[in-house]
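# give me the fold of what follows.
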Amino acid sequence: MTRHRVWDPLLRLFHWSLVVTFTANAFFTDDESKLHEIIGYIVVGLIAFRLVWGMVGPKMARFTSFAPTAAAIADQMTDIATGRRAVHLGHTPLGALMIFNLLVTLAAIGATGYMLTTNAFWGIGWVEDSHEALVVWAEISIAAHIAAVIWESRRTGVNLPQAMVTGVKKVPKDAKIVP
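Model prediction:
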């Protein structure tokens, strides 16, 4: 195994803080409680941090380092279909799509959640329906993300959850590395 330091401490703290806060709000708080609202603001703050960190953070945290292209997505899908084991040091192209999906979805959940606290939108059906639909979409996306992380960990031989805890990817010596 070769070791590659990839995820900085702030990126990892962001990731796990987002996991905890979204889970708390989606499953453990009363939707109409003040705690739900406060946690929602924390999630929005985390998203704002990630947007800034995606522009000024270390190389692997920057959006420019993993912006997916159609060719890169096709290459990853071909690798999966043919059993080739290419290991991306940063986010994979499909993983990048999921990151962008989740950032936009969580920001939209925050926006509709805020709208529900205002006099202009309180009790408006489409806002509440949108908020709830976005939460369901986020839950589906997160389930897909977890399944993909497990799949890619087994397929590539890289323990991706461990890498998101330690910041280090341990890559099998025989794996093709994609920078």
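
# switch to C-alpha atoms for all contacts and neighbour counts from now on
Fine.

# tally up the residues packed near residue 132, please.
16 (other C-alpha atoms under 10 Å).

# again with residue 107
20.

# not counting sequence-adjacent ones, nearest residue to it?
residue 44 (6.3 Å; C-alpha to C-alpha, 6 or more residues apart in numbering).

# sequence B follows; please return its structure for comparison with A:
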Amino acid sequence: MITTSRIRVWDPLVRIFHWSLVAGVAANLFLTEEGGTTHQWIGYGIAGFIGMRIVWGFIGPWSVRWKSFWPTPSRLKQALRPNYTAASSDNITHTTLGAVMMLTLLALLIGLAVTGYMMEETTRFWGVDWVEEIHEVMANALLLLVPLHVIGAIVESIKKHDNLIGSMVHGYRRVQIPPQHMTKHVDDRA
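Down below sits the predicted model:
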């Protein structure tokens, strides 16, 4: 018998990380002066949060560990099959394609931090056009991918009948789990 359970998926550290990235990226894209001191410090803060998340992905709870959702070749192959539905996936953290999106966004943010540092803190790359162009291309890629990320979360929320954006606020997901997969993470109050 399959039951619907309320499971803690996202711990406070990951939720703070996520919403801090949202705030930092929004501020740097829309509010701060490009290359200004505030822009730089927000960028360094984002880089620090990403460093923390990378480490947490190895030592944190099961649901935030890289191995729990890493898009391996076999997972990608399964996700790209025509008859695959993410709604029927037993992965309660990220779908495989959602993990690809999340890793792409993190890679872009790391690239932005590196190129931003190169442009502002080194004499070798200060004023070098190709570094500035790469930084701008990555920022524009974020402007394209972030709305796709949000749309993907909304679509999956509808498919799974579970508010995925809300889960990044309160940390819980409602999932259907066969009894043999139940873990200590089940909240019996659901």
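
# and the residue nearest to residue 107 of the first structure? What does it align with in the second structure?
Taking TM-score structural alignment for the superposition, residue 44 of the first structure sits opposite residue 47 in the second structure.

# likewise residue 70 of the first structure?
Aligned partner of residue 70 of the first structure by TM-score structural alignment: residue 73.

# now do residue 90 of the first structure
Aligned by TM-score structural alignment, residue 90 of the first structure pairs with residue 93 of the second structure.

# ok, the spatially most central residue of the first structure to residue 68 of the first structure distance?
Among the residues of the first structure, the one closest to the centroid is residue 99, at 4.1 Å (C-alpha atoms, centre = their mean). To residue 68 of the first structure, residue 99 of the first structure is 11 Å away according to C-alpha to C-alpha, to the nearest Å.

# now do residue 6 of the first structure
18 Å.

# in the first structure, which residues correspond to the helix of greatest length in the second structure?
In the second structure, taking DSSP state H as the definition, the longest helix is helix 129-160. Aligned using TM-score structural alignment, helix 129-160 of the second structure spans residues 125-156 in the first structure.

# quick one, helices of the second structure?
Counting by DSSP H, the second structure has helices at residues 12-26, 37-59, 73-79, 96-121, 129-160, 164-170.

# the match of residue 44 of the first structure reaches residue 107, doesn't it?
No - at 10.8 Å, residue 47 of the second structure does not count as touching residue 107 under the criterion of C-alpha atoms under 8 Å.

# more neighbours: which of the two?
residue 47 (20 against 14).

# list the residues that contact that one.
109, 110, 113 (C-alpha atoms under 8 Å, 6 or more residues apart in numbering).

# do you know how far it is from residue 186 of the second structure?
Note on residue 47 of the second structure: its distance to residue 186 of the second structure, by C-alpha to C-alpha, is 33 Å.

# repeat that for residue 105 of the second structure.
30 Å.

# and what of residue 167 of the second structure?
15 Å.

# pull the residues that contact stretch 94-105 of the first structure.
47, 66, 67, 68, 73, 76, 134, 137, 138, 141, 142, 145.

# mean deviation, that stretch versus the second structure?
After superposition onto the second structure, the average distance of stretch 94-105 of the first structure to its aligned residues comes to 1.1 Å, using mean C-alpha distance after the TM-score superposition for the first structure.

# and that stretch, which residues are buried?
For stretch 94-105 of the first structure, a neighbour-count test (16 or more other C-alpha atoms under 10 Å) marks 94, 95, 96, 97, 98, 99, 102, 103, 105 as buried.

# end-to-end on stretch 69-80 of the second structure?
15 Å.

# repeat for stretch 161-170 of the first structure
11 Å.

# what sits against the closest residue to residue 9 of the first structure other than its chain neighbours?
Take residue 9 of the first structure and drop its neighbours on the chain: the residue closest to it by C-alpha to C-alpha, 6+ apart is residue 167, 7.1 Å away. Counting by C-alpha under 8 Å, 6+ apart, residue 167 of the first structure touches 5, 6, 7, 8, 9, 12.

# may I ask which of those has the most neighbours?
Counting by other C-alpha under 10 Å, top hit in these: residue 7 with 23 neighbours.

# ok, now how distant is that residue from residue 78 of the first structure?
26 Å.

# same check, this time on residue 45 of the first structure
Residue 45 of the first structure is 37 Å from residue 78 of the first structure, by C-alpha to C-alpha.
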